[in-house]
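> need a structure here:
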Amino acid sequence: MSTACSSRSGKCGHRDVLIFHAARGRGRTSPNPVVGAVVVSSDGVVVGQGFHQRAGEPHAEVRALDAAGARAAGATLYCTLEPCSHVGRTGPCVERIVNAGIVRVVAAIEDPNPLVRGRGFTFLRQRGIPVEVGTCAADARWQNQSFLTLLETGRPFVTLKAAVSLDGYLAARPGHRTLLTSEASNRHAHRVRAEVDAIGVGVGTILVDDPLLTTRGVYRERPLLRVVFDRSLRMPAGARVLSTGDRGPVMIITSQLAVDHVERRHALERHGAEVVVGDGSIRGALEMLGTRGVGGLLLEGGAGIHAAAWDEGVIDLVRLYVAPLRLGNGGVRFLNGKPFSVADLASRRIEPLGPDILVEGYVHGPR
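Below is the predicted model:
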């Protein structure tokens, strides 16, 4: 078994196993964090490992300790997040760690949750268990960027997703859908949808593309919240997304511009949508979603909602599926033509997807 955690943090001993196990919970644990834990004996043997599978179920540390059994005595516990010290839907992990006979704890990051925030480390140190913090922190923060963003800012981590041509167009003509990317890109996009709490589009995308906004070809445990940003309440009651209520709730976020559209609002509500009146800003809508526990939002388009979110500075990650073709002038430009350069993105990553290329990077740097 390899002992290097090479994706973001360099060499980290046993932590590649740790990060791998944490990743197994992605898309399943919200609003809880993604956490992995490994118990390593004094002679360097992994004797127990586990990950947090879903909210309300045992935490990763408990699963790893259960797997280790009596072999946990005298061992080191590695975990991607500070062990909890409070009573929630499960008991405090720190008590299990002490009772199991763990003699050292190595954690990637402190838990920013106000209920924890250093208290777990303090509890362990007060009982004579040394704690080391910071190993593989970049990996742990990357795995939990939605959880951390929600706790630290009160809004979801927002990923802007778009399919674009080589010359930066989303569509060949305004008001018409243009299929740009390959099946490989489409499969990747659906895997990404399976890992977020919500997917968002502007009402223009509904009017032009009439999408279902569902996940296809991938397993998803929890319903996907479908969000439509619609300041003037132009959403048609016959939109296909409203016919798939069994695939996840639909929320339409509108503004005071729509308060007089009572009949239209009632029609949308009869078709299963929740209509929420906000202040008209993207940031305000995101903060409202944050109060509902939405940690990760995939903002899929179109150009208008992308540009508005870009102007308000609420985009965290840009993910572009670049098709090997040019559309020329007269089409719909990415961000409605606002200045943008991939070179300005931080921690850029490029990956071939069939004939297409995936390009992604952070707007302000990784969290």
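
> can we go C-alpha only for contacts and neighbour counts from here?
Will do.

> Verify the stated contact: Val228 with Gly204.
No: in this structure, Val228 is not within contact of Gly204 by Cα atoms under 8 Å, at 9.4 Å.

> who's more crowded, the two?
Shown here are Val228 and Gly204; by other Cα atoms under 10 Å, Val228 has more neighbours (26 against 20).

> show me what contacts the nearest residue to that one once chain neighbours are set aside?
Computed as Cα to Cα, 6 or more residues apart in numbering, the closest residue to Val228 that is not its neighbour in sequence is Ile252, at 4.8 Å. Residues near Ile252 by Cα atoms under 8 Å, 6 or more residues apart in numbering: Val227, Val228, Phe229, Asp230, Ala273, Glu274, Val275, Val276.

> List the contacts of the first one.
Translated: Val227. Contacts of Val227 (Cα under 8 Å, 6+ apart): Ala198, Ile199, Gly200, Val201, Val250, Met251, Ile252, Ile253.

> To check against the first, give me the structure of this:
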Amino acid sequence: MASAADRRFMRLAIALGRRGLGQVWPNPAVGCVIVRDGRILSRGWTGPGGRPHAEAAALARNPDVRGATAYVSLEPCAHHGRTPPCCDALVRAGVARVVTALTDPDPRVSGRGHARLRAAGIEVEEGVEADAAHAANAGFLLRLTQERPFVTLKLALSLDGRIATAGGESRWITGPEARRAVHALRACHDAVLVGGGTARIDDPDLTVRDLGVSHQPVRVVASHSLNLNPDSRLGRSARDLPVWLLHAAGLTPPAQWTATGARLIGCATRGDSLDPAAMMSALAQNGLTRVLCEGGGALAAGLIGAGLVDELVIFAAGKMIGADGRAGLGPLGMARLAEAPQFELMQVQRLGADLCQTWRRR
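You can find the predicted model right below:
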């Protein structure tokens, strides 16, 4: 039976694991805390690129953990991949007890880690703070169970729901504090996704800036016909920082884009647009677990309409643009209000002169 101390140390392990979000894909972002007699002996979390695993990182910091309890936010791996099994490392280290939050759905693990620990005489407690651990690693879990990443949709809107003036001017609807928060959002996602229209009009970099990060997300553009300028900022930087282009399957990519070094990924279509489910499946197949979509309106509507937006982050500025401005969301084709996708408000915070609202899909 999990104690209050078990729950407290597991919450710490989950928080440590979250440090790896955006850096460890396709691996999960796991945290590990090793405790003996109420004292923390060591702690670790998944390293950039997915290695070392959290348990190995914690044991490397302090291998003297005999008789201790290891709190791990995901079942220790039981297979030989690029690293040896973490369950074997815990057995060799002589821990007496392992507390986990979730069973790993990866078929190479899926209960085998827990079984090997028990076979070695180690006490195992499962399911501690499972909801919090599930939320932290929702992208990894969705990729394995539904073959899609966790999707966050970010919208920067005026009070009347517009993302730009009628002429397309959008810089800047929100203030510097909100824009800095967007860069923090990019940093904890594996990739940033925009539609072809946004790429053409804004010519964005889609990088994390001014936060001192050592990694950058994959920049992804969804463009049915690849009518994009290879001399754009994305095209010029594709060899230095990854750029993936989603396009209609069967399309022959322009030689100019092939020459930039961008990865070109064909997807099934739905009418004249890329199929949202096919796009997300393609990204998951290429290892992505967390994707931040930054628009435009048609892409956002397509993802929402397909039920693929898990989290909605809205930055609202105290400006009014009017009905002639560009709407933040394209048509959803609803006939009745009961058909409207529903989200639950999770958090509201003030960022300078703007508001940031976080909503989760019901």
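
> thinking again about what came up before, could you look up the SS state of the residue nearest to Val228 of the first structure?
strand (DSSP: H, G, I helix; E, B strand; the rest coil).

> ok, back up a step: which of the contacts of Val227 of the first structure sits closest to Pro223 of the first structure?
Ala198 (9.0 Å; Cα to Cα).

> What's the match for the closest one in the second structure?
Aligned by TM-score structural alignment, Ala198 of the first structure pairs with Ala191 of the second structure.

> go on, Gln53 of the first structure?
With TM-score structural alignment as the criterion, Gln53 of the first structure lines up with Gly47 in the second structure.

> how close does its match get to Val192 of the second structure?
21 Å (Cα to Cα, to the nearest Å).

> between the two, who's got more neighbours?
Val192 (27 against 20).

> Leaving aside the residues adjacent along the chain, what's closest to that one?
With Cα to Cα, 6+ apart, the residue lying closest to Val192 of the second structure is Leu292, at 4.8 Å.

> That neighbour touches Gly139, doesn't it?
No: using Cα under 8 Å, Leu292 of the second structure is not in contact with Gly139, being 11.4 Å away.

> Is the residue of the second structure most remote from its centre in a helix, a strand, or coil?
In the second structure, the greatest distance from the average C-alpha position (Cα atoms, centre = their mean) is reached by Gly121, at 36.3 Å. Judged by three-state DSSP, the three-state class of Gly121 of the second structure is coil.

> After alignment, which residue of the first structure pairs with Arg360 of the second structure?
Counting by TM-score structural alignment, the partner of Arg360 of the second structure is Tyr362.

> How many neighbouring residues does its match have?
Neighbours around Tyr362 of the first structure, by other Cα under 10 Å: 20.

> do you know how far it is from Gly290 of the first structure?
From Tyr362 of the first structure over to Gly290 of the first structure (counting by Cα to Cα), the distance is 20 Å.

> do the same with Leu225 of the first structure
From Leu225 of the first structure to Gly290 of the first structure the distance is 13 Å (Cα to Cα).

> ok, which stretches of the stretch 251-362 of the second structure are helices?
In the stretch 251-362 of the second structure, the helices defined using DSSP state H, counting those that start in this stretch lie at 255-260, 276-285, 297-305.

> now the longest one against helix 297-305, angle please.
Compare the direction of helix 276-285 of the second structure with that of helix 297-305 by axes from the mean of the first three to the mean of the last three Cα atoms, to 10 degrees and you get 90 degrees.

> still on that earlier bit, which of the contacts of Ile252 of the first structure still touch in the second structure?
Shared with the second structure under both residues aligned by TM-score structural alignment, their matches' Cα atoms under 8 Å, the contacts from the contacts of Ile252 of the first structure are Val227, Val228, Phe229, Asp230, Ala273, Glu274, Val275, Val276.

> would the first one count as being in a strand?
This means Val227 of the first structure. Yes: according to three-state DSSP, Val227 of the first structure belongs to a strand.

> which one in the second structure is aligned with it?
So Val227 of the first structure corresponds to Val220, using TM-score structural alignment.

> Gly235 of the second structure versus that match, what's the distance?
Taken as Cα to Cα, the span from Val220 of the second structure to Gly235 of the second structure is 11 Å.

> Need the overlap of contacts for these two.
Shared contacts of Val220 of the second structure and Gly235, counting by Cα under 8 Å, 6+ apart, come down to Val243.

> for Thr83 of the second structure, what are its contacts?
Taking Cα under 8 Å, 6+ apart, we find Thr83 of the second structure in contact with Arg51, Pro52.

> and it, which of the three is it?
coil.

> In contact with the aligned partner of Cys93 of the first structure in the second structure, which residues?
Structural alignment (TM-score structural alignment) places Cys93 of the first structure against Cys86 in the second structure. Contacts for Cys86 of the second structure were tallied using Cα under 8 Å, 6+ apart; they are His53, Glu55, Ala56, Pro76, Cys77, Ala78.

> right, and the last one touches Pro85 too?
Spelled out, it's Ala78 of the second structure. Yes: look at Ala78 of the second structure against Pro85 with Cα under 8 Å: they come within range, at 4.7 Å.

> residues near Gly48 of the first structure, how many?
22.

> Ignoring the adjacent residues along the chain, who's closest to it?
Ala68 (4.2 Å).

> helix/strand/coil for the one you found?
Going by three-state DSSP: Ala68 of the first structure is helix.

> Skipping its backbone neighbours, what lies nearest Leu81 of the first structure in space?
Ile109 (5.2 Å).

> what's the counterpart of Ala306 of the second structure in the first structure?
The equivalent of Ala306 of the second structure in the first structure is Glu312 (alignment by TM-score structural alignment).

> Surely that match touches Leu286?
No: counting by Cα under 8 Å, Glu312 of the first structure sits too far from Leu286 to count as a contact (11.2 Å).

> Between these two, tell me which one has more neighbours.
Remark: of Glu312 of the first structure and Leu286, Leu286 carries more neighbours, 23 against 11, as counted by other Cα under 10 Å.
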